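[1] with the input below, show me the fold.
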Amino acid sequence: MGLLFAKLWSLFCNQEHKVIIVGLDNAGKTTILYQFLMNEVVHTSPTIGSNVEEIVVKNTHFLMWDIGGQESLRSSWNTYYSNTEFIILVVDSIDRERLAITREELYRMLAHEDLRKAAVLIFANKQDMKGCMTAAEISKYLTLSSIKDHPWHIQSCCALTGEGLCQGLEWMTSRIGVS
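    The predicted structure follows:
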C-alpha cells in the first residue's frame, strides 16, 4: 500500500515547470540545453524556431524551451511566454558590442504581462574565454539590481564544460513554491 501511495503522490507532485531559454544568437542557449539533457557537448547550428526538452532535477521536471536568438526571431519570443515560470537568459560574456541589445530584450520581456511572475536566471556564458566580462560586470551593465519585481540570479558558466550550470539549476529548484 505504501508503494502505491508513493507512486500516486509522485504523479501529482511532479508537475512540470515551464522554462524559456533566451538570448542573442550564438550565446550558447542550445549548448546549455543539451548539457542539461545529456551532460555532453553537442554540435549545434543556429536554432530556427525552438527546441524543447524535459530536464529532471531531483524529481523536479522542467520543460525547457530553447528559443532562437537571431534578430528576425526575437519578435516572436512572446509567443512562448504563456505559463512561463523561469526565464534563462544566456549572455555571451565576450560579446561586449551587443550587451545593450541583450539589456533591451531583457527589459522588454520583464515588462510583458505573461512573464510578471517569472523568475530570471542569467547565465554569464563563455567564462573560459580570454577577455570575457565577469558576472559582476554583466550584472552592472544590465542593471540587474534595479529589477525589484522578479527574483533573479546571475551565474557564471561555461556551456562547453558544464561549469556553473548545476548551480543555476539549483537556484531554480530553490525558487519552486516560493511566491
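
[2] going by C-alpha atoms from here, please, whenever you check contacts or count neighbours.
    Will do.

[3] please enumerate the strands of the chain.
    Secondary structure of the chain by DSSP state E: the strands cover 16-22, 50-57, 60-67, 84-92, 119-125, 152-156.

[4] and those as a markdown table, adding mean neighbour count and distance to residue 142?
    As requested, those are exported to a markdown table (neighbours: other Cα atoms under 10 Å; distance: least, Cα to Cα, whole Å):
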| stretch | mean neighbour count | distance to residue 142 |
| --- | --- | --- |
| strand 16-22 | 22 | 15 |
| strand 50-57 | 15 | 25 |
| strand 60-67 | 22 | 21 |
| strand 84-92 | 25 | 10 |
| strand 119-125 | 26 | 10 |
| strand 152-156 | 20 | 11 |
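
[5] same list (those) but as JSON lines, adding distance to residue 179.
    Formatted as JSON lines, those follow (distance: least, Cα to Cα, whole Å):
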{"stretch": "strand 16-22", "distance to residue 179": "14"}
{"stretch": "strand 50-57", "distance to residue 179": "20"}
{"stretch": "strand 60-67", "distance to residue 179": "17"}
{"stretch": "strand 84-92", "distance to residue 179": "11"}
{"stretch": "strand 119-125", "distance to residue 179": "10"}
{"stretch": "strand 152-156", "distance to residue 179": "13"}
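
[6] for comparison, sequence B:
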Amino acid sequence: MYTLVSGLVRELLKRDEYNVLILGLDNAGKTTLLEHTKIKFTSGYTGKPFHKITATIGLNIGNISTLGVNLLFWDLGGQDELQSLWDKYYAECHGVVWVVDSLDEARVDDSRVAFEKMIRNEHMRGVPLLFLCNKQDMVGCLNVNQIREAFSDSASKMGSRDCSVRGVSALHGQGIKDAIVWLAQCVIKNNETRPPINKDD
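    This next block holds a predicted model:
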C-alpha cells in the first residue's frame, strides 16, 4: 500500500521543467539578472552580493518555480570565444532571454550581430524570446525605442514566435518579475512544439 501511495504522490507532485537560455554579450548583466530572478521567485534566497559578480567563464545555472512549472536557466558566457558554444544548447531550450547593455552604445551593433546569428539557427525556430534592454536605471543609457530601432533589421529574421521587448534594471530588480512570468506563460503555451521535461518535486 505504501508503495502505491508514494508512487501516486510522486506522480501528483511531478512538475514540467523548461530550459531557458540567458544570452547576450559579456557585461550585459546576464548573471545579475539570474541572481535577481532567483531572489524574486525563491522564498528566503538572498543571493550573492552583486558587487562580487564577475564575468561568466562557462555558465551559471539557476532554477525557479512559477505558474506550476520549473524554469531552469542557463546563463552562458558572452565573450566572443564562448559564443561559439551557445548552439550546443539550442536544440533542448524552450525559451531565450536576450540581454542588451543599454549603457554600452558602442557594442549594440555587436550584440545585434550575435543576436541574428542565434535567432537564425534552425534549432531556435519558434522558441519564445524575451528581449531585455538592461541598465535602464543608468543615466545616459539608450532607451528601449532606441535599442528596438538598432535591432530593426533583425525583425524580418524572427519568424513566428512569441516575443517581448522590455526595459529592466537587473541590478535593482525593476521589471524582472513580470518579464519572467510572461516568458513562463509562453513556454507553457508552446509545449506542443517544445515538450517540457518531467521532473519530480
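
[7] would you pull the TM-score for this pair?
    Once superposed, the chains reach a TM-score of 0.89 (TM-score structural alignment, normalised by the length of the first structure), with 177 aligned residues with a Cα RMSD of 2.2 Å.

[8] returning to what we had before: which among the strands of the first structure is found nearest to residue 112 of the first structure?
    Residue 112 of the first structure sits nearest to strand 84-92 of all those, at 11.4 Å, using Cα to Cα.

[9] matching residues in the second structure for that closest one?
    In the comparison with the second structure, strand 84-92 of the first structure aligns to the range 93-101 (TM-score structural alignment).

[10] what about the matching stretch, distance to the chain center?
    Put simply, stretch 93-101 of the second structure sits 4 Å off its chain's centre (Cα atoms, centre = their mean, to the nearest Å).

[11] equivalent analysis for stretch 83-94 of the first structure, please.
    A distance of 4 Å separates the centroid of the chain from that of stretch 83-94 of the first structure, by Cα atoms, centre = their mean.

[12] what does that stretch rub up against?
    With Cα atoms under 8 Å, 6 or more residues apart in numbering as the test, stretch 83-94 of the first structure has contacts from 17-24, 26-29, 99, 102, 106, 114-115, 117-127, 129, 131-134, 138, 172.

[13] residue in the first structure matching residue 71 of the second structure?
    Checking TM-score structural alignment: residue 71 of the second structure goes with residue 62.

[14] nearest residue to that match in space, please, no chain neighbours.
    Closest residue to residue 62 of the first structure apart from its sequence neighbours, by Cα to Cα, 6 or more residues apart in numbering: residue 17 at 4.7 Å.

[15] just give me the match in the second structure for the one you found.
    If you follow residue 17 of the first structure across to the second structure using TM-score structural alignment, you land on residue 18.

[16] the longest helix that the second structure contains corresponds to what range in the first structure?
    Longest helix in the second structure, counting residues (DSSP state H): helix 176-189. Under TM-score structural alignment, helix 176-189 of the second structure corresponds to residues 165-178 of the first structure.
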